[in-house]
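*Asks:* next come a sequence and a model predicted from it.
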Amino acid sequence: MAVCHLVQVFAPPAQQQHQAPPFPFDSVAHHNRLGLFLFALTRSCEDFLEPPLEELLRQLKAVDDLVNGWLCEQLTTTLAGLNSPDDLFNFFDKLRGVLTSPDGGSVEDEFLDPNSQLGVFLRCCILAFNSMTFEGVCHLLANLVAYCNSAEASYDLAEDEDFNGEIEMGDPMDADIGVRSGVFDRYTQGYATESHMGESSSSLVHAPISLHNFDEADIFKAEDNPTCLRSRWQLEAFLNQQADVLEKDPSSVPLNSFNNTMAQLQTLAPELHRVQFLQYLNALCHDDYVASLDHLHRYFDYSAGMQGLFSRSSSPHQDNIVGKYESALLCLGNLHCYFGHPKKALEAFTEAVRVSQMNNDDSCLAYILGAISNLLSKIGISSTVGLIGSRYSLGNNIGLGTPLSIQQQLLVLLKRSLKRADMLKLTSLLSFDHISLAKFDLKHVQRPLVSFGPNGSTKLRTCPADVCKNLRLSSHVLSDFGADGLSISSDNGSFSTSWLKNLSDASSSWCSSSTKPRKFITNDFDNFHFHAQPSPIPTSVLQLAGSAYLMRATAWEHYGSAPMVRMNTLVYATCFADAASSSELSLAYVKLIEQLAVFKGYSAAFCALKLAEEKFPSSTNSQIHLLKMQLLHERALHRGHLRIAQQIGDEFGVLSSSVSGVDIELKTEASLRRARTLLAAKQFSQAAAVANSLFTTCYKYNMQVENASVLLLLAEIHRKSDNAVLGLTYALASQSFCKSFNLDLLEASATLTLAELWLALGSNHAKRALSLVYQSLPMILGHGGLELRARSQIVLAKCHLTDPEFSVSEDPCAVLDPLNQAAEDLQVLEYHEMAAEVYYLKAMTYNHLGKEYEREEAAARFKEHVTALENPRDEEDSLVY
């Protein structure tokens, strides 16, 4: 009723419209401001209960400041004047004039459109009041008194010192709020009714089910509801908003309190089955398998096919029932995928494909194919054929009897899903498929699907152009999201909710500007609009667009361009942080901190890590926690604190799941850290054994990009164990992998290792080694980090010193300049082993030059680093940052 009164002020009956804007608005902007406020009130989804009168008056005051709070005073006066059922009847009878055209009127815009958002709201209220019994009207009066009394003690409209200089507007209906308290008390004593915060008159009325085909026909709940709920549409939007919170930052949502809130809502609205789905998501975010499975079954059991996920037809009831079972299977598959049950997930997805094909549900089928593609790309599956393991095969062969590998099946599924999404105009799924294809093209070489024919011209290497093309096409979701049937209802209430939340900030701005002369305020509506402008683009669309930038950063990491990594990551963290989930945003922070560690050293990285830990609460499996362990392990190795490094490496193994095929990347990281720790401890045979086992695992799960790093590690192990001949084969194999996958920076590192191996074979190969160093220097000096640059400078100096044709006395700068630069970089990294090698080479060079003072100084520094390696002190400091 309070909103109905404000709508009547905003759009007075047509016969009273003698001026534009209508009284009491002093400008069109002021008039439009109230209209925006009313629209936001009927679309807001901040809570599932209607706001109390106190909150409504506070928000209205921000809109009403230009007329000294006339609207607030008029609202309280009108509500206080409703003292009898006849007053209520006259109140709703006047509302009809807002929606009815005057006799003989020909201008359509002289009255409120009955089919508009505010028009439908008024019609629902009028119809609900007309459907009430006399007892219901009396109950409405009692609740109206309680509604007004809830704001009586805390709201004082007479005190307003910010607008003493404004023009005062008189109103014949002005009355002292205190005088009306007796009226309130009389009705409060006359009706023993229980009041709640957030309660309003709409809790007393009930609208019929069918009203102009309006989905929010049940906008008001039954009379027996103890608390006033918002409209059905706003309740759905509230649940969607809570789902967004669970996705963005699940750690900020306590499990029990959230369940209590959902239980309260379910008690008030038992027909709202999506509450069960929210409880399923909450249990999922808190890793409660039993509860999440239970709530998922409850949701699909109780909803009885009335809330399908992928309906497209104009007859929603039938399509929703048809789309129910496959939607349930899709969610069940995603549940098993989340908890690391790939076989069960594939069984659910396979059955969902069968049912979708049987029911011709193309939309759901497209999403299932995308989910299977996501499963295959994230979960390691070692078998090479017969992946699905069902008679309803998704593409184990291509009609020629040729079995497909896991990668070929993944590619077929991605392209099939992409084709269906394009045909059905599923823009969000289309963007997701493009990102998935870019990820596939980044890590897999596309081989021909047939095993015969002319394949001689086939280039077995990845194509960066295809990756960039797919990422560019995925960004089109920002401009094309309106064409997606699932994104048409993009106005999910978040815009109106943000608009109302920003009213307080806008109000403080107007207060500060109200002391200025009115002639200096060119457009006060622009000022208001600036302070209350949330993003109109749906969160899901922003997340997809942001994922494209995050994927670009990952691609440039593979290709070796550090500036492009930083640029795309900063774009994501700056432009998409508000819509990003906590996992993706933490991943962006991880990439930036990794760049700091590589290029600025551990001090800068750990300072940034502290800020990231404050922003993202740490947990055992979070990205931030894993980054901290990686940095601590690297620093412990550089300092020579091998016991601490081994302890941290063991923690990596504990974090990964014991299930085969799950957490493959984490298990790979743990094995890689263990091998490097054994290498630093000079246990070469054990390090080689771990690396060989890791290579087998990567090959088993087709992790070819990781294989390049493992091969390079094996070459390093054999180089340090004085087995350079065997190390050459691993270095060449790693270099071949890098060329196939366009890993330019890693290829430069492999080339540098190859040069070191040639140097280890004797001085006769110094020229070849120097040529390889010069070949890799442009990439290393342009994009390499401190360690790689220092290493390249050391190898360059060793090439000159090993070459029998090179004379140190003739060109000492060719040796000393690279060594000095390497010493500066290694000092930042605290890398004792490599720094000792630098000062050893410097001492040898100064000895050839006859500079005894410089030689002794370099020898002293060499001794310091060797002592630090052989007798490490304060090892526990490596765990402090």
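*Replies:* That came through fine.
*Asks:* C-alpha only now, for contacts and for neighbours.
*Replies:* Noted.
*Asks:* where's H297 relative to P226, distance?
*Replies:* 29 Å (C-alpha to C-alpha, to the nearest Å).
*Asks:* scratch that, A352
*Replies:* 41 Å.
*Asks:* with neighbour numbers in mind, choose between these two.
*Replies:* Comparing A352 with P226 by other C-alpha atoms under 10 Å, the one with more neighbours is A352, at 25 against 16.
*Asks:* show me the contacts for the residue lying closest to A797 once chain neighbours are set aside.
*Replies:* Distance criterion C-alpha to C-alpha, 6 or more residues apart in numbering; nearest residue to A797, sequence neighbours excluded, is V815 at 4.8 Å. Residues in contact with V815, defined by C-alpha atoms under 8 Å, 6 or more residues apart in numbering, are 796-797, 800-801, 808, 845.
*Asks:* so among these, which ones count as buried?
*Replies:* Buried members of those, counted by 16 or more other C-alpha atoms under 10 Å: 796-797, 800-801, 808, 845.
*Asks:* now do the contacts for E584.
*Replies:* S547.
*Asks:* element containing it, please.
*Replies:* helix 582-600 (DSSP states H and E).
*Asks:* put this next to the previous one:
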Amino acid sequence: MASPDVHPHHVSLCVLLRAYLEPRTLTAYINGEAYQQLGEFLLQEIKATDTVVHPTLDQLLQKLQTWLNDDEALQNVEAIVVDQLGMLNCPDDLLSFFGELGDMLNSNTSIAHPDRVFADHNSAMGVFIRRCCQAFASLAFEATCLLYTDIRAYLEEAQLVAEGGLPSTSRGTLREGGPPSTSRGTLRGRPALDAFLNDKLAQTERQAGRTPSAASDPALDVLEELAPDLAKTFLVKHAGALQQDDYLAAIDSLHKYFDYSAGGPGAEGAGGSTEAERGRFQSALLSLGSTHAHFGHVQEALLALNETVRIAQQHNDDASLAHALAALCRILASTSAAAAVPLAEPTKLHASAAHHVQLLRLLRRCLKRAQELQLPHLVAFARLALAQFGVQHHVEANARQLLGEEPGTSQGSRSAALEVEEAVRDTAHLHQAAVMAAAVPLPPATAGAPNAPPLAGSVGRGSAADLFSTTASVFGPSSAGSQPASATAVEQLAGQGHLLRSVAWQLCGSRQLADASALTHLACYGESASAEDRCLAYAQLATSAAAKHGYKVAEAVLKIADREFLHSQSKPLMAARLRIAQQRALNRRDVQQATHLASQLAALAPPVDDTEQELRLEAEEAAVQTLLAAGRLQEAASAACQVFATCVDAGMQVAAVRLLLLLARIHQAAAAPVSALPYVLNCLLHASHLQLDMLAAEAAAVLADVWLALGRCHAGHAVQQLQSLLPLVLGHGELSLQAKVQLALAESLLAQASLEDIKADPSRVLEPLQAAATAFEEIEDWASAAEAQHLLALVLDLTGQTLQRNATAAAFHRLTMLAQHAS
């Protein structure tokens, strides 16, 4: 059989290249524009990796037709290809052809042939010519004769198609003992197929949601039929099924991948067959567990991980144990205490607290083992997971001994944002060290040579990057052959660290730093990041834009995400879109639309298992806000209490604090400020303790409203409270919070000041009212904007500013009509 490196399609391209490199001869048949188009076509063809089969001559000429706009030039080029292929009457002609083709790379003959353009050795055309000449020179005589036979059949088939003797849908040759063939040409060689599958896999991971259905790729179906031993085909199908949430297809492709990978190309010999089979089986179990976890099948995932741990313990496979431990940590972090079975439940602790203590212990153990085994991707994962744990949860003080923590090593009052900053910094340093070590791998250690320097045993607050201060200590013996993949994983985790930092800064109240972190992820890690991470970054930017700049800016951000991810099914992006639309409906007092959007948001979370707790709690909180806007205060209070209990049981402290503030607003709406006071004080206390600055500012604003609702005698307390909030709120707060604080401040000043004080200095009241009206109108809360305009008109009338009063009254009428039409 002919070598897969030399095919009649390559010979056709070489004919076109030879004609292209003789411009004086070729320009007699085509013009300058067609000559440039031919060069662009050749560059695309010699670099093409998007097909799995070699095109027939008829298909090649059809593709050429799409590039050349001049029909006469097209006919001349087609004639050159057909005539040159027809002049190959024997294998000796092939030898002469490739000899002349190789001479075009020799620049020393440029004086003897001034009418030629010689290709540079390192150019795309030059490299292609060198590869073809080298591949032909390595052919045996029998293979050369077979290549000549393939060229004759290749040419005859195109002539039959041109004469109408062969249907255009029946292209391709099938010869007994020949290469695999399809109706679209002959299957490419193994290196080209590997490159195609690698590109396809990377494209699948980076461009999720571009296909509206889980229909299989025709090219992959061709490979599955003609080259079933190419196991990576099923890996690509598995990745596509995961993107489309097709459970049956994902499991089937995963089973086929590991079935066909046994004994495939690159498999070890008989001496290492047992070890290779065991490694393949452990990889299959880890992949199966990860697949089950992706679909929320917690118990099945734990069973697969338990089997992996059992096999690894039997054979003292520390690296496999470390990966299984990391997978277990990922599952426990995404589930509740009811969904996961604790391995060793600590005593004297609540079930949820025991779940969190167990997760924290496993994460620290995973970090320590990854450092000892020199697995940088697991070190980065555990480091970021510990920082994320600090953002989401707070371990009780009486659990320190169970965590193996001495009293002096407690985190104390360190903020979660600071922990995240340290983790992101360490991961960035580790990424740089891993890339350098993977680019220049060290030679294997000789017998008797000392081992790598021991890693530090501390897994507390020490920098993970310090543990890999030299390239010799980055990768351990268990990472042999997987350094590039590990470095790529560390790069992806480094990008995820910026997303985590964005969340941490948003909780602290600095949306500018949060936006900067999300933009850093998109700008610096966009090529290596997964589609889900990029969707999460866009979701964070859209949410921040809606809060700081209004819904039109948020829509512009979402349109950018839609252009990049057509038909996207990303839950973070869909949740952000629904949450923004639901908040917009609440501002417009459109309760029916808000209820519908809250139901859609609740439908995103899995209805059965206890995974994706944050999305579920966000949907339940949105439903409570809708009940509050509808005036169903009793139902809103009951639902808020249930969600608060769920947050406490799940250990979601930040969500629990938000629910306390929501309960205070419900009691405030029910004209019960005394009942709202304990909730808002409790919220303020916990927000200050957890260093949630912006949430504490919102609680302080509600507390000022409560002071004002208790009577005019408390207006001074409210003014003092609100004035202390203005620098933080105006610098970092949302538009809605700015508007509420300004309106509350104006109302407090009106309640505190006398008529003479207002007339003497009306700007003290007019400025916050005007700012509140503007901010409310930007977020489309026209009812509240109308209320601010109403107060503004009253103050202007009181101070005798008639023209400004009339303009404000007209604005009040306009906003009132908008509010009526919107609701």
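*Replies:* Here it is on my side, so go on. Because the structure is a prediction, the values reported are computed rather than measured.
*Asks:* please state their TM-score.
*Replies:* After superposition, the two chains reach a TM-score (TM-score structural alignment, normalised by the length of the second structure) of 0.74; 725 aligned residues with a C-alpha RMSD of 5.2 Å.
*Asks:* ok, back up a step: and the helix holding E584 of the first structure against the second structure, how far off on average?
*Replies:* In the superposition against the second structure, helix 582-600 of the first structure averages 2.6 Å from its aligned positions (mean C-alpha distance after the TM-score superposition for the first structure).
*Asks:* what's the matching range in the second structure for that helix?
*Replies:* Under TM-score structural alignment, the match for helix 582-600 of the first structure in the second structure covers residues 531-549.
*Asks:* so how far is that stretch from its chain's centroid?
*Replies:* Computed by C-alpha atoms, centre = their mean, to the nearest Å, the chain-centroid distance of stretch 531-549 of the second structure equals 12 Å.
*Asks:* ok, now stretch 282-289 of the second structure?
*Replies:* Taking mean C-alpha positions (C-alpha atoms, centre = their mean), stretch 282-289 of the second structure and its chain are 23 Å apart.
*Asks:* need the nearest residue in space to Q789 of the second structure, chain neighbours excluded.
*Replies:* Counting by C-alpha to C-alpha, 6+ apart, the residue nearest Q789 of the second structure is F812, at 5.5 Å.
*Asks:* state the three-state secondary structure for S382 of the first structure.
*Replies:* coil (DSSP: H, G, I helix; E, B strand; the rest coil).
*Asks:* what's the answer for P441 of the second structure, then?
*Replies:* P441 of the second structure - assigned by three-state DSSP - is coil.
*Asks:* count of neighbours near it?
*Replies:* Residues near P441 of the second structure, counting by other C-alpha under 10 Å: 15.
*Asks:* R814 of the second structure now?
*Replies:* 13.
*Asks:* do the same with the one 3 residues further on
*Replies:* The burial count assigned to M817 of the second structure is 14, neighbours taken as other C-alpha under 10 Å.
*Asks:* and whichever strand or helix holds it, what does it pack against?
*Replies:* For M817 of the second structure, the host element (DSSP H and E) is helix 802-822. Applying 3 or more C-alpha pairs under 8 Å, 6 or more residues apart in numbering; DSSP states H and E, we find helix 802-822 of the second structure packed against helix 782-798.
*Asks:* the helix it packs on vs helix 802-822, what angle?
*Replies:* 160 degrees (axes from the mean of the first three to the mean of the last three C-alpha atoms, to 10 degrees).
*Asks:* what about the top helix by length along the first structure, how far off from the second structure?
*Replies:* Taking DSSP state H as the criterion, the first structure has its longest helix at helix 539-559. Compared with the second structure after fitting, helix 539-559 of the first structure deviates on average by 3.4 Å (mean C-alpha distance after the TM-score superposition for the first structure).
*Asks:* good, wrapping up.
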